[in-house]
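Student: Everything below, folded, please.
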Amino acid sequence: MTSIATPLMWTLFTAFVLIALAIDFLALNRQGSHTVSMREATIWSLIWVAVSFLFVGWLWWYLGGTGVDPALRELADAKALEFVTGYLVEKALAVDNIFVFLMIFTYFAVPAPFQKRALMIGILSALVLRAVMILIGAWLIVRFHWLMYVFGAFLLFTGVKMWRAAGQEPDLGNNPALRWVNKRMKVSPDYDGENFFTTAHGVRMATPLLVVILLIGIVDVVFAVDSIPAIFAITTDPFIVLTSNVFAILGLRAMYFLLAGMHERFHLLSYGLAVILVFIGAKMLLIDIYKIPIAWSLGFTVTALLVAMALSLKIPAKPGASGTAFPFKPKPKAKSAAENKE
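Tutor: Below you'll find the model as predicted:
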């Protein structure tokens, strides 16, 4: 699979990500456990968005966007547009992740000061897992072009399923991932600070915080199955696919605290995301018949999100609506993790 990236570009991008994560970890350790304010979340969200657009500005310049060669300017414009479109699609799909993270934190009653570290560890695992999945996906698409049709059909199915599930109240207690964790480890009913393990009545067991970390990682893998095929519908350049994903994820923690208190206000957002997935799935299925321009994909994505947000503000939410489409089918209520240990 061809890519515009040179070894220098890969090196600079990797170095930037490592430095950004190091700064984030140092800031996290220095601040310690604390409740993230709306002001702090807003500042960090704006910083990550600004950094993402500074990156695409540098990419456009590096590829010759300001040069005199028309071919290089055209290439720079195309790759910059691919990055922005992919970034916005991944950012939009990440909103559903955020609402599910909120549901997990609420279900396990995670104290607000502990949520920041839990999200940081979850984001680290997401970066590694998505990088692996993107590289595997790129390798498969090169060798088996027909997989584009499989991905397209899958996105269509997922979009329809998300539309039908939007607004339903999910039942995390019967989540198969949670049941799997409960069967394989003893979980303490209480937290022990930010520790992942504790000793209760002489028995070594995991704390609920460890279960939360595991569930966040599992949820991200589930959502990555949707989002990664979606980005391949926009571009097959591994460098653009990976960088747009990484930049969208890097700002996920700050965006969580920014949107956590607004999930009920944008209760129709899942419908907008479902429409986007159906559109992208159709684009993949038509790839050998008609290639929909990237600019159209960008315009459609922005329009769908704005319409969903505007309707959310105009139409009141139904009582009990969650505002998210959790990817596991709700089942009859079961005992919680703490109740199963009693």
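
Student: Please make it C-alpha for all contacts and neighbour counts, starting now.
Tutor: Fine.

Student: thinking Pro189 is in contact with Leu209, fair?
Tutor: No - assessed by C-alpha atoms under 8 Å, Pro189 is found out of contact with Leu209, at 10.5 Å.

Student: which one of the two has more residues nearby?
Tutor: Between Pro189 and Leu209, counted using other C-alpha atoms under 10 Å, the more crowded position is Leu209 (28 against 19).

Student: which ones are touching that one?
Tutor: Contacts for Leu209 were tallied using C-alpha atoms under 8 Å, 6 or more residues apart in numbering; they are 110, 118, 191, 194-196.

Student: Nearest residue to the middle of this structure?
Tutor: In the chain, the centroid-proximal residue (C-alpha atoms, centre = their mean) is Ala94; its distance is 3.3 Å.

Student: roughly how far apart are the nearest residue to that one once chain neighbours are set aside and Ile121?
Tutor: Across the structure, with C-alpha to C-alpha, 6 or more residues apart in numbering as the measure, the residue nearest Ala94 apart from its sequence neighbours is Leu252 (7.3 Å). Using C-alpha to C-alpha, to the nearest Å, we find Leu252 at a distance of 12 Å from Ile121.

Student: what does Leu72 give?
Tutor: Taking C-alpha to C-alpha, one finds Leu72 at 40 Å from Ile121.

Student: what does Leu129 give?
Tutor: 12 Å.

Student: and the residue nearest to Ala94, what is it in contact with?
Tutor: Contacts of Leu252 (C-alpha under 8 Å, 6+ apart): 94, 98, 123.

Student: compare with the first, here's sequence two:
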Amino acid sequence: MTITPLVWGVTIAIIIALLAIDLIVAAVKPHRVGFKEATAWSVFYIAVAIGFGVWFTYTFGGELGTQYFAGYLVEKSLSVDNLFVFVIIMTTFAVPEKHQHKVLTFGIVLALIMRAIFIALGATLLSLFSVVFLLFGLLLIFTAIQLFRHRDQDPDIEDNVVVKGARRLLPVTDDYVEGKLTTRIDGRRMVTPLFLVLIAIGSIDLLFALDSIPAVFGVTEEPFIVFTANAFALLGLRALFFLVQGLLDRLVYLSTGLSLILAFIGVKLILHWLHVDINPAVPEIPTLVSLGVILVVLAVTTVASLIKTRNDPSAKAHAGSIRAHKPKPSEGSDTHR
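Tutor: Take a look at the predicted model:
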């Protein structure tokens, strides 16, 4: 597939314009985002993503269009896990509601930048060394196993090495100083807790990029599809946060479902490597089958979660963690999955 510089330029311009709108709204009028506003923005971003997919399918064919929608679905499902972590960060740092819009928008910008870097790096490596498919597959399977093992835990933000380093090295104010990142107190330049929040989100975004980029490369090898699937999934993340933050606790099997999706894509990547490098007789998993598996896993996960929380209202969802950590005293009394 050949994407002209014009198509790349127009696509990137649209994404930047949508981000600019979010930044302007967040900066000019900080406010608590209500349900109606969040719903409207969520519908808008989903419509934009679907509209792009329809145009892309019509222009480049059904196979590539299927790859785009499968990639978008993978990234959208992984982005919901991002929301869990965003909620944890907001709670840990007691971010005022009127500043959460700004934090999320900056977090999405950081995530897009990191993913763009990883996409370029991943595409280059895949074009030079097909063994990277094997490495990506093994990485996803390892991540899936770890996520499943620690599916009843949440990432420990306070134990984040970047956040801990920032606390030691930087003078931090006690309050958010009207949403500023830095301020001057008694002639001394200090950072606000909002600065630490952005550091926490940035470091978490880096970890998510390490998982999401290999996952979407398991669906398609086209850098343009990888980039647009990531971009459109992330653009709707800010609105989705305010729309479903009250429902996230009910998705008790989400991390289990995501671990299954990551493991499936990891196997798909390994089979592709075996087919290309070892023996052409090794079967590959078609993209349409991948799309079906992802849809089924997400549907079953959602329905099972809702049934579980209806029968057991005390059940609480968790983001899952790649590594174990000691639960805090307040966590010991929670009823897990």
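
Student: List the TM-score for the superposed pair.
Tutor: After superposition, the two chains reach a TM-score (TM-score structural alignment, normalised by the length of structure 2) of 0.90; 319 aligned residues with a C-alpha RMSD of 1.9 Å.

Student: for the contacts of Leu252 of structure 1, which one is nearest Phe328 of structure 1?
Tutor: Ile98 (15.6 Å; C-alpha to C-alpha).

Student: Count residues in the vicinity of the closest one, would you?
Tutor: 23.

Student: Tell me the secondary structure at it.
Tutor: What DSSP: H, G, I helix; E, B strand; the rest coil gives for Ile98 of structure 1 is helix.

Student: In structure 2, what residue corresponds to it?
Tutor: Counting by TM-score structural alignment, Ile98 of structure 1 lines up with Leu83 in structure 2.

Student: can you check Val142 of structure 1 too?
Tutor: Val142 of structure 1 maps onto Ser127 in structure 2, by TM-score structural alignment.

Student: How about Phe114 of structure 1?
Tutor: Using TM-score structural alignment, Phe114 of structure 1 sits opposite His99 in structure 2.

Student: Report the secondary structure element holding its match.
Tutor: His99 of structure 2 is located in helix 97-128, with elements delineated by DSSP states H and E.

Student: compared with structure 1, how much does that helix deviate?
Tutor: Superposing on structure 1 and averaging over aligned pairs (mean C-alpha distance after the TM-score superposition for structure 1), helix 97-128 of structure 2 comes out at 0.8 Å.

Student: Now find how far off-centre that helix is within its chain.
Tutor: On the basis of C-alpha atoms, centre = their mean, to the nearest Å, helix 97-128 of structure 2 is displaced by 9 Å from the centre of the chain it belongs to.

Student: Could you pull up the residues touching the residue nearest to the centre of structure 1?
Tutor: 248-249, 252.

Student: And the helices in the stretch 201-342 of structure 1?
Tutor: Per DSSP state H, counting those that start in this stretch, the stretch 201-342 of structure 1 carries helices over the ranges 208-232, 238-250, 252-259, 269-285, 294-314, 337-341.

Student: for the ones you listed, which one sits closest to Arg30 of structure 1?
Tutor: Here helix 252-259 is closest among the helices of the stretch 201-342 of structure 1 (C-alpha to C-alpha), at 16.8 Å.

Student: according to the alignment, that closest one goes to what range in structure 2?
Tutor: Using TM-score structural alignment, helix 252-259 of structure 1 lines up with residues 237-244 of structure 2.

Student: which parts of stretch 142-149 of structure 2 are buried?
Tutor: Within stretch 142-149 of structure 2, the residues scored as buried using 16 or more other C-alpha atoms under 10 Å are 142-149.

Student: who touches that stretch?
Tutor: For stretch 142-149 of structure 2, contacts defined as C-alpha under 8 Å, 6+ apart pick out 211, 255-256, 258-260, 262-263, 320-323.

Student: Mind putting the residues you listed into JSON lines with neighbour count?
Tutor: Listed next are the contacts of stretch 142-149 of structure 2 as JSON lines, based on neighbours: other C-alpha atoms under 10 Å:
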{"residue": "Asp211", "neighbour count": "17"}
{"residue": "Ser255", "neighbour count": "27"}
{"residue": "Thr256", "neighbour count": "21"}
{"residue": "Leu258", "neighbour count": "25"}
{"residue": "Ser259", "neighbour count": "23"}
{"residue": "Leu260", "neighbour count": "21"}
{"residue": "Leu262", "neighbour count": "29"}
{"residue": "Ala263", "neighbour count": "22"}
{"residue": "Gly320", "neighbour count": "25"}
{"residue": "Ser321", "neighbour count": "21"}
{"residue": "Ile322", "neighbour count": "20"}
{"residue": "Arg323", "neighbour count": "14"}
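
Student: Quick one: these as CSV, columns for distance to Glu75 of structure 2 too.
Tutor: Listed next are those as CSV, based on distance: C-alpha to C-alpha, whole Å:
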residue, distance to Glu75 of structure 2
Asp211, 10
Ser255, 14
Thr256, 16
Leu258, 11
Ser259, 13
Leu260, 14
Leu262, 11
Ala263, 15
Gly320, 17
Ser321, 18
Ile322, 18
Arg323, 22
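
Student: Which residues are in contact with whichever residue in structure 1 pairs up with Met190 of structure 2?
Tutor: When structure 1 is aligned by TM-score structural alignment, Met190 of structure 2 is paired with Met205. Counting by C-alpha under 8 Å, 6+ apart, Met205 of structure 1 touches 185-188, 197-199.

Student: Swap in 10 Å and give it another go.
Tutor: Contact analysis of Met205 of structure 1 by C-alpha atoms under 10 Å, 6 or more residues apart in numbering lists 185-189, 196-199.

Student: I am finished for the moment; much appreciated.
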